[in-house]
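**Q** sequence unavailable; structure follows:
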């Protein structure tokens, strides 16, 4: 299920491309449909979830697109209109700014490749591990708010039940050794990783402390999301690199940027343990935490 994120991104990207080809400014495009330049910016950035078909026809006329290009734009508009409401809307108040955009990408992705230097990816966290992170980052947060964040994390992991969605996670051994929430929480977390690693659509590998030198520490943690074809148009959105930072999130989409991170992931994978050796390490770490 692609939700609204992919058709919105595809529609915005094509509209920006056709506008530039026609030699029109974003301000001029906004005037054509009698809206603000800010709204036009949201439309072209793929952040607007409701787009009147009247706008699309008016812009298509102004941009002098071909009949086939117009059909694609209208198809994307219809796909956007029929998209289901995103499940995480009730949790919007508990999310960092722009993280809802990432959730839309994750929900629509067919593959997630993630490298982590510290802290587990959200899809792999146990509720208590997530709770410990929340209390560490926001010690004054109300218990009700923390519970809501944990609830959202658990709901997010339903995505792993979709066998068409694959996760390829490579973790620094530091992730296993940093005691988030204490030994009991970490023991439960190691057991959960072992369980997840046995799913056919989930791969977990660890880069041990004694691995040869690699790009991992220089590149930093990141995720690469790749997407399926859109049902109505058959279009495939280009991959996105997501970089989560304490001060805010970043998204990279240019082909040259994506290629560099894809190559870095391949190089990091080269020095990682294979899935079986990783599973043995996880079991061993779990025993140490329970001792």
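**A** Cool, got the structure. Note that the structure is a prediction, hence the values are computed from the model and not measured.
**Q** CA only for contacts and neighbour counts going forward, please
**A** Will do.
**Q** element containing residue 168?
**A** Element membership of residue 168, judged by DSSP states H and E, is strand 166-172.
**Q** against which helices or strands is that strand packed?
**A** Applying 3 or more Cα pairs under 8 Å, 6 or more residues apart in numbering; DSSP states H and E, we find strand 166-172 packed against strand 111-116, strand 202-207.
**Q** next one: the following helix or strand past the first one to chain centre, how far?
**A** Right, strand 111-116. Next helix or strand after strand 111-116 toward the C-terminus (DSSP H and E): helix 127-137. Relative to its chain's centre, helix 127-137 lies at 20 Å (Cα atoms, centre = their mean, to the nearest Å).
**Q** report how many residues lie close to the closest residue to residue 111 other than its chain neighbours.
**A** Spatial nearest neighbour of residue 111, excluding adjacent residues (Cα to Cα, 6 or more residues apart in numbering): residue 166 at 4.7 Å. Neighbour count of residue 166, defined by other Cα atoms under 10 Å: 21.
**Q** take the one below as the second:
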């Protein structure tokens, strides 16, 4: 069997869950391999997602590890049975892996929650705003790459536009005032954000400057809920790309952060009025 050279995000997550299951059982890789009747090398390759694992083999691993978490086992078995490629694979080679993996994460989420401090969440950006976000990068991107990134981002939005995946977002006032592309682009973006916030399945909550505290450390975060809590994932935007976290400690910490945001952010109608007030201000001052 040929080894995978570039396992996908989902394949790597499945492998890490196998490793986590083994470690929680207190078993070494060689010991578990003996129980399964495979070589230690095969066990390592499964955990590193270099080779696939069938749903049947996954259940054998769970049994050998004494795992009794049936909802988790069933969810992992469904992951193991996935064979098709997502639409984002069309962009492999045209965009960096980070872009593809973010789309892959979103496509498999039961619900998405965003916290942004510098810009409007990508799934709610207008084309002009998204293009301006990419155009401000340094060193500057070629115009064709800006167009490719923008088109990819707009295509990602089909997920929430269709209503298939609920979206909840907490947006700091700083992101509402940050200008990408100038005041006219910002005004149009904020007006579109208000329209989106009135759609079923999309919740927009504002965290104004007036709050005396801001939960978390201020990164732009995505909390992607899985079919079971153990398969939730945190994605963090950094200048070098996207970082993914799935340890139970990281998930627990960020659940608290989002819970605090939920208790402190403006409610939905208050948020809409707040955004409308900024639109009026921008238009009166600049447009």
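**A** In hand now; what should we look at? Fair warning: this is a prediction, and the values are worked out from it, not measured in the lab.
**Q** care to give me the TM-score?
**A** Here the superposed chains carry a TM-score of 0.78, computed using TM-score structural alignment, normalised by the length of the second structure; 273 aligned residues with a Cα RMSD of 3.7 Å.
**Q** redo the helices and strands packed on strand 166-172 of the first structure as CSV? Include distance to residue 101 of the first structure and mean neighbour count.
**A** What follows is these, written out as CSV (distance: least, Cα to Cα, whole Å; neighbours: other Cα atoms under 10 Å):
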stretch, distance to residue 101 of the first structure, mean neighbour count
strand 111-116, 15, 21
strand 202-207, 23, 23
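**Q** the first structure: matching residues for stretch 141-150 of the second structure?
**A** Mapping stretch 141-150 of the second structure onto the first structure (TM-score structural alignment) gives residues 141-150.
**Q** for the matching stretch, which residues meet the burial criterion?
**A** For stretch 141-150 of the first structure, the buried set under the neighbour-count rule, 16 or more other Cα atoms under 10 Å, comprises 146, 148, 149, 150.
**Q** can you give me the helices in the first structure?
**A** Using DSSP state H, the helices of the first structure run over 5-22, 26-32, 37-44, 53-63, 67-82, 99-108, 127-137, 143-156, 173-177, 183-197, 216-219, 255-270, 275-290.
**Q** which strands and helices sit next to the third one?
**A** Counting by 3+ Cα pairs under 8 Å, 6+ apart, the packing neighbours recorded for helix 37-44 of the first structure are helix 5-22, helix 26-32.
**Q** reformat those helices as CSV; add mean neighbour count and distance to residue 120 of the first structure.
**A** Shown next, in CSV, are these (neighbours: other Cα atoms under 10 Å; distance: least, Cα to Cα, whole Å):
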stretch, mean neighbour count, distance to residue 120 of the first structure
helix 5-22, 20, 25
helix 26-32, 16, 40
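**Q** which residues are in contact with the match of stretch 141-150 of the second structure?
**A** 91, 94, 95, 127, 130, 131, 134, 135 (Cα atoms under 8 Å, 6 or more residues apart in numbering).
**Q** one step back: so which of the helices of the first structure comes closest to residue 249 of the first structure?
**A** helix 99-108 (7.4 Å; Cα to Cα).
**Q** how big's the offset between the closest one and the second structure?
**A** Mean deviation of helix 99-108 of the first structure relative to the second structure after superposition (mean Cα distance after the TM-score superposition for the first structure): 2.0 Å.
**Q** what is that helix packed up against?
**A** Partner elements for helix 99-108 of the first structure (3+ Cα pairs under 8 Å, 6+ apart): helix 5-22.
**Q** next, the mean deviation of the helix it packs on compared to the second structure.
**A** Mean for helix 5-22 of the first structure is 5.1 Å (mean Cα distance after the TM-score superposition for the first structure).
**Q** any idea how far that helix is from the chain center?
**A** For helix 5-22 of the first structure, the distance to the chain centre is 20 Å (Cα atoms, centre = their mean).
**Q** what about residue 213 of the second structure, how many residues nearby?
**A** 11.
**Q** ok so, going back, tell me which of the helices and strands packed on strand 166-172 of the first structure lies nearest to residue 29 of the first structure.
**A** If we rank these by Cα to Cα, the stretch that ends up nearest is strand 111-116, at 34.9 Å.
**Q** what sits against residue 224 of the second structure?
**A** 105, 106, 109, 110, 111, 112, 113, 232, 233, 234, 235.
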